[in-house]
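[1] Structural data only, the sequence is not supplied:
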């Protein structure tokens, strides 16, 4: 089966017919992701808004960058896609297979399609080794085995951590002359610029443009009242920031309600002053005041800033781990 640009779709050996995903597929696609979540029990599950975003990103073309596999009754049983930022050579791959249709080679077929499409997306770009990046839960051995068998290599680990909010919370004051300012739409652009500056030296981070940032701060799970900046009172400049979210399914998935630190950054000139622990202690208070049972966050296990140790000192404990895989993309045509 041939896709736009001459790309080959997975064949009939999968037992599925393949085409690109369209807005008309959203309900059935979302139902497929819910079946996958029910089986795999990941720490995070896509909202319908996340799927809508896949089909609306200006830097991608869903007609060429997504596929869905339909069974003979027209029910989606697998999907895949790729996404890449402008001028980047790092392509993100995503997808899944209905639990009832696994162990038939469908996941491998989707990955091979992702790899071929990723090559097309970056074949004329410069700026380092092109890669297809994929993520898998460490407790999902079949996903890990699929990526390893496809020639992808582990490049990083991320750890999900949580902390109960019952009992005494840490008291970490801000340095004198700094104060918390709650997120607002008027401050959103300043938050975005602060994020890009704070994360420019973080592994795997790429600048967030206005489109991707707007999606982040308008996402159904985003909590503006839990999000804030640390501002220098004399200048009004942002020294650090924290964005938080709430997944209403956290009780079902994790066993407790959880306020989640989605993004946290300290600008270079303000590091080493214990601003990050002060922000997390403030976030904990806001979470608990809203009735949350736990505070959660994710951390790059190899972050040289010592973030993992800081979080452990504040009472956070690991609950799961995510594995990051890269598959180098060879130069040349992918068709």
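    Received it, and whenever you're ready, just let me know what you need. Values in this document were obtained by computation on a predicted structure and should not be read as measured data.
[2] CA atoms for contacts and neighbours, from now on please.
    Noted.
[3] Which stretches in this structure count as strands?
    Taking DSSP state E as the criterion, the chain carries its strands at 17-19, 66-70, 76-83, 90-97, 131-137, 153-164, 178-182, 222-232, 238-246, 258-266, 294-300, 317-328.
[4] residues contacting the closest residue to residue 227 other than its chain neighbours?
    Ranked by Cα to Cα, 6 or more residues apart in numbering and with sequence neighbours excluded, the top spatial neighbour of residue 227 is residue 243, at 4.4 Å. For residue 243, the set of contacting residues under the criterion of Cα atoms under 8 Å, 6 or more residues apart in numbering consists of 222-224, 226-228, 261-264.
[5] let's bring in a second model and compare:
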């Protein structure tokens, strides 16, 4: 049996269960669907008070990425009037093999919850991820890791995830500080803080990868993943920074700053530090602090009202203390539920404990509630 047919056969029971929901028609995302899908996510995420919102630009970035296969990994449900009422999203990261990641991002309209639809959506997402892993796995490939992100207080999706076998793996704080009383620029000795330079993008990628290898959930960014990150609508190169050794000019730290306009309100706009990394040998010298302070000044010059970022509450580098010392305060909490299959398992009933390393999936939108 060819891999496509084998994949379809493996996930067929779960797909059949979706097709049996009365009044729903399920089809893969088409690019023309994206404006309606974005409006649907806006409704869902507003209802759930999700701190991370999904924009039309996010969806278009996903669709246009060479890494994405929306015709396989996504489904959108419409009711008999043609309205988008649910999505199923099992995003398989095909560009890395040491860990085979799947992002679970489906949602159900708030008015249709409590009917078991979310359970069937998650059933298909898990079946799709497993089938992809089973049919495309090769010798030397790592374990399958499926993750779902949710606000901490969103009991419905978290209960659904737990019952499906996705245990809580990590908690995150979304933090913010007003752009008032910004600290003065204080350059660490022997370090230059310079604007983002596209000619150094690959060196910055390697620094980012090295800096995060001792962090939970980390996956090295492949060249294609990095290209997607730099091409993302939200990325702001004019706000982003490099830290460089003053003697060698080697890149030793990076601050990737973004504008998630879907999270803004009319009177509150944020500059968001999406990734902040410093090589281990340069930690403890104030490099991360200098990158953040310079970012605040750039945000202020751009007319932003606040600086924001997210942090793993168990970050091993002491990042939470650094951020609190600079005036950042928690405004929301999220958590990751995770299910991981051991590499080489012949069936999907053997599961590994969550590894005590690695982080989020770059470029993935937050998982809305079902």
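    Looks like it came in fine. Small disclaimer: the values here were computed from a predicted structure and weren't measured.
[6] quick one: what's aligned to residue 40 of structure 1 in structure 2?
    Matched by TM-score structural alignment, residue 40 of structure 1 corresponds to residue 48 in structure 2.
[7] Can you report how many residues lie near that match?
    The burial metric for residue 48 of structure 2, expressed as a neighbour count using other Cα atoms under 10 Å, is 17.
[8] If I follow the layout properly, it ends up in contact with residue 153?
    No. Residue 48 of structure 2 is beyond contact range of residue 153, at 9.1 Å (criterion: Cα atoms under 8 Å).
[9] ok, back up a step: of the strands of structure 1, which approaches residue 32 of structure 1 most closely?
    strand 76-83 (6.7 Å; Cα to Cα).
[10] how about residue 246 of structure 2, what's its match in structure 1?
    Checking with TM-score structural alignment, residue 246 of structure 2 has residue 233 as its match.
[11] What count of nearby residues applies to that match?
    Neighbours of residue 233 of structure 1 (other Cα under 10 Å): 13.
[12] do the same with the one 4 residues further on
    Counted by other Cα under 10 Å, the residues lying close to residue 237 of structure 1 total 14.
[13] one step back: for the contacts of residue 243 of structure 1, give me a markdown table that also has distance to residue 297 of structure 1 and neighbour count.
    Putting the contacts of residue 243 of structure 1 into a markdown table (distance: Cα to Cα, whole Å; neighbours: other Cα atoms under 10 Å) gives the following:
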| residue | distance to residue 297 of structure 1 | neighbour count |
| --- | --- | --- |
| 222 | 14 | 19 |
| 223 | 14 | 19 |
| 224 | 17 | 16 |
| 226 | 13 | 23 |
| 227 | 14 | 26 |
| 228 | 16 | 24 |
| 261 | 5 | 23 |
| 262 | 7 | 17 |
| 263 | 9 | 15 |
| 264 | 9 | 21 |
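[14] how about TSV for the residues you listed, with distance to residue 27 of structure 1 added?
    As requested, the contacts of residue 243 of structure 1 are arranged in TSV below (distance: Cα to Cα, whole Å):
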residue	distance to residue 27 of structure 1
222	22
223	25
224	28
226	31
227	31
228	34
261	29
262	27
263	29
264	33
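[15] so who does the residue nearest to residue 24 of structure 2 when sequence neighbours are not counted touch?
    The shortest distance from residue 24 of structure 2 to any residue that is not its chain neighbour, by Cα to Cα, 6+ apart, is 4.9 Å, and that residue is residue 79. Residues near residue 79 of structure 2 by Cα under 8 Å, 6+ apart: 23-25, 85.
[16] Same check on residue 104 of structure 2?
    If you count contacts by Cα under 8 Å, 6+ apart, residue 104 of structure 2 has them with 89-91, 122, 125-126, 146-149, 367.
[17] hmm, which of those are the buried ones?
    Neighbour-count burial within these applies to 89-91, 122, 125-126, 146-149, 367; the criterion is 16 or more other Cα atoms under 10 Å.
[18] What does residue 76 of structure 2 correspond to in structure 1?
    For residue 76 of structure 2, the equivalent position in structure 1 is taken to be residue 68, counting by TM-score structural alignment.
[19] what number of residues lie near its match?
    As a burial measure, the neighbour count of residue 68 of structure 1 was computed by other Cα under 10 Å and equals 25.
[20] Turn the contacts of residue 104 of structure 2 into CSV, including distance to residue 160 of structure 2.
    Written out in CSV, the entries for the contacts of residue 104 of structure 2 read as follows (distance: Cα to Cα, whole Å):
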residue, distance to residue 160 of structure 2
89, 16
90, 16
91, 19
122, 8
125, 13
126, 12
146, 14
147, 13
148, 11
149, 12
367, 13
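[21] once aligned to structure 2, how far is the longest helix along structure 1 on average?
    As far as residue count goes, and with DSSP state H defining each element, the longest helix of structure 1 is helix 106-122. By mean Cα distance after the TM-score superposition for structure 1, the fitted helix 106-122 of structure 1 averages 1.0 Å away from its aligned residues in structure 2.
[22] equivalent range in structure 2 for that helix?
    In the comparison with structure 2, helix 106-122 of structure 1 aligns to the range 117-133 (TM-score structural alignment).
[23] just stretch 188-201 of structure 1 next, same as before
    Under TM-score structural alignment, the alignment places stretch 188-201 of structure 1 onto residues 201-214 of structure 2.
[24] which among the contacts of residue 243 of structure 1 gets closest to residue 274 of structure 1?
    The nearest member of the contacts of residue 243 of structure 1 to residue 274 of structure 1, counting by Cα to Cα, is residue 264 at 13.0 Å.
[25] what residue of structure 2 matches up with residue 150 of structure 1?
    Using TM-score structural alignment, residue 150 of structure 1 pairs with residue 164 in structure 2.
[26] Could you find the closest non-adjacent residue to residue 78 of structure 2?
    Here the nearest residue to residue 78 of structure 2 in space, its sequence neighbours aside, is residue 84; by Cα to Cα, 6+ apart that works out to 4.5 Å.
[27] nope, residue 327 of structure 2 is what I was after
    Leaving out its chain neighbours, the residue that sits closest to residue 327 of structure 2 by Cα to Cα, 6+ apart is residue 177, at 5.7 Å.
[28] Pretty sure that neighbour sits against residue 304.
    No. No contact is recorded between residue 177 of structure 2 and residue 304 when judged using Cα under 8 Å, the distance being 11.2 Å.
[29] how many neighbours does the closest residue to residue 151 of structure 1 other than its chain neighbours have?
    Nearest non-adjacent residue to residue 151 of structure 1, counting by Cα to Cα, 6+ apart: residue 327, 6.4 Å away. Under the neighbour criterion other Cα under 10 Å, residue 327 of structure 1 is assigned a count of 21.
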